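Student: could you look at this predicted model? Sequence included:
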Amino acid sequence: MNKHDSERIAGLLSECHFQETLEIGQAEVIIYNTCSVRENADNRLFGHLSQLASLKERKRSLKVVVAGCIAQKMKEDLLERSPHVDIVVGPNDLGALPHLIRMSEEKKARLCQARDKPQQEITSLPSKRKSAFKAWLPIMTGCNNFCSYCIVPYVRGREHSRPFEEVLTEAQELVDDGVVEITLLGQNVNSYHDGNGRGFFHLLEAVSQIEGAKRIRFATSHPKDLSPEVIDLIAQRENICNHIHLPLQSGSNRILSHMNRKYTREHFLHLTSLIQERIPEAALSTDIIVGYLSEEEEDFWDTVDMLKKCRFDQAFIFEFSPRPGTTASMMEDRISKAEKQRRFRMVNDLQKEISWQKNRSYIGRCITVLVEGRSKKDPGEISGRTDNNKVVNFPGSSELIGKMVSVKIVDAGAFSLKGIAHVPRRTTSHENCVIFKGELQRISD
């Protein structure tokens, strides 16, 4: 969601004749668009802000803006804590940012605008996409779940779904603009409803029927709301990507109840079994929290057991840190930092091994990759993603960026695959081939 908000900010300021710069010393306005889900995000922000002291001293006209969830959470307190910040603007007030910058300059004032309810639909703001061929498409904002550890409902507000036809119109516009991959976006997309009896299944089905929509993703799902109908739809539609992010958080029923997650480990296992049965090529990713409040050793081992049973392709693992304002922050955190770190290492090591094993199964296969850019680690390679969200690096020209390329996988690590661009020779037989989301690809020459 924050990445999309950043594109909205860029689009808004571009319309006001601002130009982006990669050189911080050239900037007239520096904007930090923040996330407050994890404690380290707060720490990073204040670390960056403290480094601006000398720059602000040399360039007194410089405006420093903090936007996003930390801005919404702290409001005026952020101005008090950081003397280098000129403007605080919450996610519900992004449309006011040009006015706030102008007023701060004219009045030489430090300003805060972070209201609890949207003053303007953020979807009505212009967007300046970072990619010509990938786009975020928000379908809803906010969250009604109030998990005990989560700050999101307090900073993003309650669930609000966009009108059905409005989403379809924007999706069609993106396809007409040459976008290859659309990601339907929301804190919990499965809670989408338009007020006329149409939910996420109907929306996903309608978007997938748009002519020219080549890849459709969605993020994020809540295990209590993901339906068998959506799983079946993914299996049936070639252009809906075979990747589902399904946050587990804990494998212990006791801890899940304490977290107010509203599902059990048994329900979660049923979901993953259903996905694996109906979408064999599906990749599953998840979120895990270790060291949550009163997590006993038995609770922790329940989580380890779930990792072994579910065999996720990827897991984002976090040590629990209470966020001020949440239910969990009012309770005693009995797990020491050292113990949280021990549990983190154990889960992380296990997941790396599982990810490596699963990625190794792709060696020798040919899969379709949407090339996203140059590889971050090797300038001689390009990098992209499969429809089930596997990162693939392979030698190639920048001319391939934005294109679908068939790649033969030759090696694999825990986090990515390595391959070579592959042009299959002509064949009249299906021998040595694999069906991968509706496409016939040769495994070997």
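Tutor: In hand now; what should we look at? Numbers count the residues shown, from 1 in each chain.

Student: contacts, neighbours, all on C-alpha from now
Tutor: Noted.

Student: just the helices in the stretch 1-150 of the chain please.
Tutor: Here the stretch 1-150 of the chain has its helices, by DSSP state H, counting those that start in this stretch, at 2-15, 39-50, 53-58, 69-74, 76-81, 97-107.

Student: return the most buried member of those.
Tutor: helix 69-74 (a mean of 24; mean count of other Cα atoms under 10 Å).

Student: what packs against it?
Tutor: When contacts are defined as 3 or more Cα pairs under 8 Å, 6 or more residues apart in numbering; DSSP states H and E, helix 69-74 sits against strand 29-34, strand 87-89, helix 152-156.

Student: try this one next to it:
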Amino acid sequence: MSRQKVYFKTFGCRTNQFDTQVMMSRLKDFELCLEESEADVVVVNSCTVTNGADATVRGYINALRRRHPEVRVVLAGCGAHSKGEELLKQGKVHGVMGHSEKERINEILHRPEGFYEIGDLEHVDSTVVSEFVGKSRAFIKIQEGCNFRCSYCIIPFVRGNARSHDEEQILEQVRRLAANGFGEFILTGTNVGSYGRDRGTSLAKLLKRMSQIRGVRRIRIGSLEPIQIDAEFMELLAEPWMARHLHIALQHTSDRMLELMNRRNRYPEDLKLFETLAAKGYALGTDFIVGHPGEGEAEWREAMERIDVLPLTHIHAFTYSPREGTASTSLELPRPRGDVAKARHRELTEAIRQKNLRFRRSHNEGLTVLVETQRQDGLYQGFDQYYNKVLIESSEDLNNTWVYLAEVEAGERENHARFTL
């Protein structure tokens, strides 16, 4: 009897991408497939960070059921906690499984009847992932959950409080992946910078130990909070294995807005930190929420004046989306109309695009790129140490190789180069 085929559809963050790899590695009695059309079961690893994320997941499930009405759909990820019960009752999915149940996926998928296995928000993974299907970079989840309670955010309620993975388990995972040819590692989690606080260690100590493993060439770090960049972390910035890009979540640059968001950072300290990091040669990205309740024209103009001063190179901008169960929804404050919020989003992203272009023009020599894919037009694509995309023309096979580029040309949205041996 042939084994049932399972396809994974992953939405959202790098943590979800890692969780998908955990589930893939636990499939013992099923066959993994990389094409949705071949699947008997589709596991949807969902994101629920915004209303838009929920809508995207729901839209995918509805379209999937129209395309393949016979397929069994299983909802996993953050959306399992926020929307799983509703989708199960509506008959949109065959089953729902929470974060803590993903290591039991092989057992759960055997069930012929519908199921709701939501589990708990205290679980810490024990799986050591040795391979990443279809990836050239390896994602390493080092912690789960968040102790912050930002007023707009639902994630602590679907991921739980901050808890760190065992350091030896993390290092064993890196050793196995490095032995399998992976050289770039991306540390991920719900709140990466909180790593180790519950175990008497720190992110900086983990980074030092990781860097000593044979084969580790570059380490990137997921989103950090400004207050988590301490003196111990700063001592690592000159290390050759540190990617020259940090993503530091500000969420806004108006102090009034930061207070309304229940954030722990304020602009004067943020500016000092960013200027220090930029002086050390780092590209700097951030998250920014546009259109939160209380964001009037005065707050927006102040925010953009400060954006102009900050040495930013990358941005992940969101338009505020009310999330049931969060404090922001109860704020009795006006928020910008949808068209105003969209215009502000465009203004912000264009400002950062111009900053990124200026940065790439002044950092266009001596770039080290891990080539990830070859596009349909024949160009190879990867990211340099500053997390800028580079398109490479070459007659060589560059897939999954490291390429040193003496010089690149800074295009409007990415760098361009030719490579010959």
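Tutor: Happy to help now that I have it. Note that this is a predicted model, so its numbers are computed, not measured.

Student: any idea what the TM-score comes out to?
Tutor: TM-score of the superposed chains, computed with TM-score structural alignment, normalised by the length of structure 2, equals 0.90; 406 aligned residues with a Cα RMSD of 2.0 Å.

Student: hmm, back to that, most packed of the helices and strands packed on helix 69-74 of structure 1?
Tutor: Taking mean count of other Cα under 10 Å, strand 87-89 is the most buried of the helices and strands packed on helix 69-74 of structure 1, at a mean of 27.

Student: what does that strand contact?
Tutor: Strand 87-89 of structure 1 is contacted from outside by 63-68, 71-72, 75-76, 78-79, 97, 100-101, 104, 110-114, using Cα atoms under 8 Å, 6 or more residues apart in numbering.

Student: quick one: contacts for D5 of structure 1?
Tutor: Contacts of D5 of structure 1 by Cα under 8 Å, 6+ apart are N33, P91.

Student: swap in R115 of structure 1?
Tutor: Q72, G90, N92, D93.

Student: tell me which residue of structure 2 matches up with the last one.
Tutor: I take that to be D93 of structure 1. In structure 2, the residue paired with D93 of structure 1 is E101, using TM-score structural alignment.

Student: strands along the stretch 301-421 of structure 2, start to end?
Tutor: For the stretch 301-421 of structure 2, the strands defined by DSSP state E, counting those that start in this stretch cover 314-319, 365-374, 380-383, 389-393, 402-407, 409-410, 415-418.

Student: average offset of the first one relative to structure 1?
Tutor: The reference is to strand 314-319 of structure 2. Taken against structure 1, strand 314-319 of structure 2 registers an average deviation of 1.1 Å after superposition, with mean Cα distance after the TM-score superposition for structure 1.

Student: ok, and for that strand, which residues are buried?
Tutor: Residues H314, I315, A317, F318, T319 are the ones in strand 314-319 of structure 2 that count as buried (16 or more other Cα atoms under 10 Å).

Student: pretty sure the fourth one sits against F288.
Tutor: Yes: at 6.2 Å, F318 of structure 2 counts as touching F288 under the criterion of Cα atoms under 8 Å.

Student: which element is whichever residue in structure 2 pairs up with H202 of structure 1 on?
Tutor: By TM-score structural alignment, H202 of structure 1 lines up with K205 in structure 2. Here K205 of structure 2, judged by DSSP states H and E, is contained in helix 203-211.

Student: contacts for that helix, please.
Tutor: 167, 171, 174, 192-196, 216-217, 219, 232-233, 236, 241.

Student: show the subsequent helix or strand relative to that helix.
Tutor: Later in the chain than helix 203-211 of structure 2, the nearest helix or strand by DSSP H and E is strand 218-221.
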